[in-house]
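Trainee: Provide a 3D model corresponding to the input given below.
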Amino acid sequence: MTEFSGFPADLFRFLEDLRANNSRDWFNDHKARYLESVVEPMSAFIVAMQPRLRSISKHYRANPKPHGGSMFRIYRDTRFSKDKTPYKTHAACQFRHERGRSVHAPGFYVHLEPEGLHFGGGIWRPPGPQLTAIRDFIADNARSWARIKNAKKVREVGGIRGESLKRPPRGFNAEHVHIEDLKRKSFYVMSEAEPEAALSADFPDTVTQGFQRAAPLTRFVCDALELEY
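Mentor: As a prediction, this is how the structure comes out:
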């Protein structure tokens, strides 16, 4: 595997072409291009992130394997979707907590598409018991939560995000100071950048800064779920 020197510009051209030709026949005809422009540089990027991730927490894994590692598959799950196009039109990877077995575990995430880049950390749609544990931890540690959500580095990128319920969750005080956060079904902090940033050999450093910005949130989530950090 070659050292990471930036994603190739063809990564974004490939994704644009795939969006315009989202079919199995087209993809199979361009499989070699997909491997060269997406899979191989993503694997090199994940390797480059290994020591940087360990500097944040030794309990998150950066696995460069194309299948079963940190890289997301490009194949869409269309079983329960009205959109039956077979392929995703973005590239992404998740550095998951070592005790996590799915995308719903605490982790750090990188998303690349022609419109822009997103990278950060937190937890996406945890199952019911874990979500309740996080909400309970927020309710019981209101000051610590306030310090995290009001930190300048967090506010600079739009604060803690995540889709929310319309009403307060059952069992929680509707007047709680953090009720808007208690309504959330996901909790994450995301930084953004223009696509050109991914073409640089310095992109792993840029992503690491985004991960560091999200690190207090991921630590809080791990504490709520009694996971090592």
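
Trainee: going forward, measure contacts and count neighbours with C-alpha atoms only.
Mentor: Noted.

Trainee: the longest helix in the chain is where?
Mentor: Of all segments of type helix in the chain, defined using DSSP state H, the longest is helix 203-224.

Trainee: if I look at N22, how far off is S164?
Mentor: Counting by CA to CA, to the nearest Å, the gap between N22 and S164 amounts to 31 Å.

Trainee: cool, G69 as well?
Mentor: 30 Å.

Trainee: what does T85 give?
Mentor: Taken as CA to CA, the spacing of T85 relative to S164 amounts to 28 Å.

Trainee: second input sequence below; structure requested for side-by-side comparison:
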Amino acid sequence: MQLSPLFTFLAGLAMHNDRAWFQERKAEYTRLRADFEEDVAFWRQELNRLDPALAGPLGRTSVFRIYRDVRFSKNKDPYKTHFSAYFTASAGKDIDAPGYYVQVGPGSTLVAAGLYQPDKVQLAAIRQEIDYNADDLRAVLGAPGFRQYFAGLGGDRLKKAPAGYDPAHPEIEFLKHKSFAVSQEIPDAEVLAQKDFRGYVLARLEALVPFCGFLREALEG
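Mentor: The predicted structure is shown next:
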């Protein structure tokens, strides 16, 4: 991926987020997106090796469109100012199974994984797994390879204990989570300094494999 040209293009798009500016530079956008898709294909290939679930028949990669859905948003800018992709072992909706996410753009580069806003059945299953096997989750989140890049479990949380769980439960802070995700935001200077951005991102994706495995095991029972 040509990081410097990509960041220059996306920074310009942030300043001129309108159709006329974009259409004048559509050819440049197409070239940059093709470069990104090559990197996505590489990450997919490596994730298939690292996480066998992704290599199965339901494995899916989504390279997201740059066009924003503005129907229900106060922000009517028509274009996103980043490129992004999601890798999952599900053929259904992009968010219905644990997966890996890569986003690249000025001020918004990150690598993440997990399950965002699971439904009630999924949420109950993950909480049950934490209730029964919290040591497994702690081992995943405390592994040196994970801690090298990620601070810990993120995502939205309840203010109080979820229904059916004692507020004094030893794992109550985990159980309060409504989403189960981890992420690392990466400064622009660090991104642009990389000579091997593919490998840089891959190292972080590899560190996330056990976390996705824990969530998937919880959901599969």
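
Trainee: circling back: residue range for the longest helix of the first structure in the second structure?
Mentor: Counting by TM-score structural alignment, helix 203-224 of the first structure lines up with residues 197-218 of the second structure.

Trainee: figure out how far that stretch is from the centre of its chain.
Mentor: For stretch 197-218 of the second structure, the gap between its own C-alpha mean and the chain's C-alpha mean amounts to 10 Å (CA atoms, centre = their mean, to the nearest Å).

Trainee: next one: stretch 104-111 of the second structure
Mentor: In this view, stretch 104-111 of the second structure has its centroid 11 Å away from the chain centroid, taken as CA atoms, centre = their mean.

Trainee: list the contacts of it.
Mentor: With CA atoms under 8 Å, 6 or more residues apart in numbering as the test, stretch 104-111 of the second structure has contacts from 6-7, 10-11, 81-84, 100-103, 183-188, 191, 201, 204-205.

Trainee: just checking, which of these belong to helices?
Mentor: Using DSSP H, the subset of the contacts of stretch 104-111 of the second structure located in helices is L6, F7, L10, A11, D188, V191, V201, R204, L205.

Trainee: ranges for the helices of the first structure?
Mentor: Taking DSSP H as the criterion, the first structure carries its helices at 10-20, 24-29, 31-34, 40-54, 128-140, 142-149, 152-155, 179-182, 203-224.

Trainee: would you turn the ones you listed into JSON lines with distance to Y75 of the first structure and mean neighbour count?
Mentor: Converted to JSON lines, the helices of the first structure look like this (distance: least, CA to CA, whole Å; neighbours: other CA atoms under 10 Å):
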{"stretch": "helix 10-20", "distance to Y75 of the first structure": "12", "mean neighbour count": "18"}
{"stretch": "helix 24-29", "distance to Y75 of the first structure": "10", "mean neighbour count": "12"}
{"stretch": "helix 31-34", "distance to Y75 of the first structure": "12", "mean neighbour count": "14"}
{"stretch": "helix 40-54", "distance to Y75 of the first structure": "16", "mean neighbour count": "20"}
{"stretch": "helix 128-140", "distance to Y75 of the first structure": "27", "mean neighbour count": "17"}
{"stretch": "helix 142-149", "distance to Y75 of the first structure": "35", "mean neighbour count": "15"}
{"stretch": "helix 152-155", "distance to Y75 of the first structure": "32", "mean neighbour count": "16"}
{"stretch": "helix 179-182", "distance to Y75 of the first structure": "33", "mean neighbour count": "21"}
{"stretch": "helix 203-224", "distance to Y75 of the first structure": "25", "mean neighbour count": "21"}
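
Trainee: can I get these in a markdown table with distance to D77 of the first structure?
Mentor: Converted to a markdown table, those look like this (distance: least, CA to CA, whole Å):
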| stretch | distance to D77 of the first structure |
| --- | --- |
| helix 10-20 | 16 |
| helix 24-29 | 14 |
| helix 31-34 | 19 |
| helix 40-54 | 21 |
| helix 128-140 | 22 |
| helix 142-149 | 34 |
| helix 152-155 | 32 |
| helix 179-182 | 30 |
| helix 203-224 | 27 |
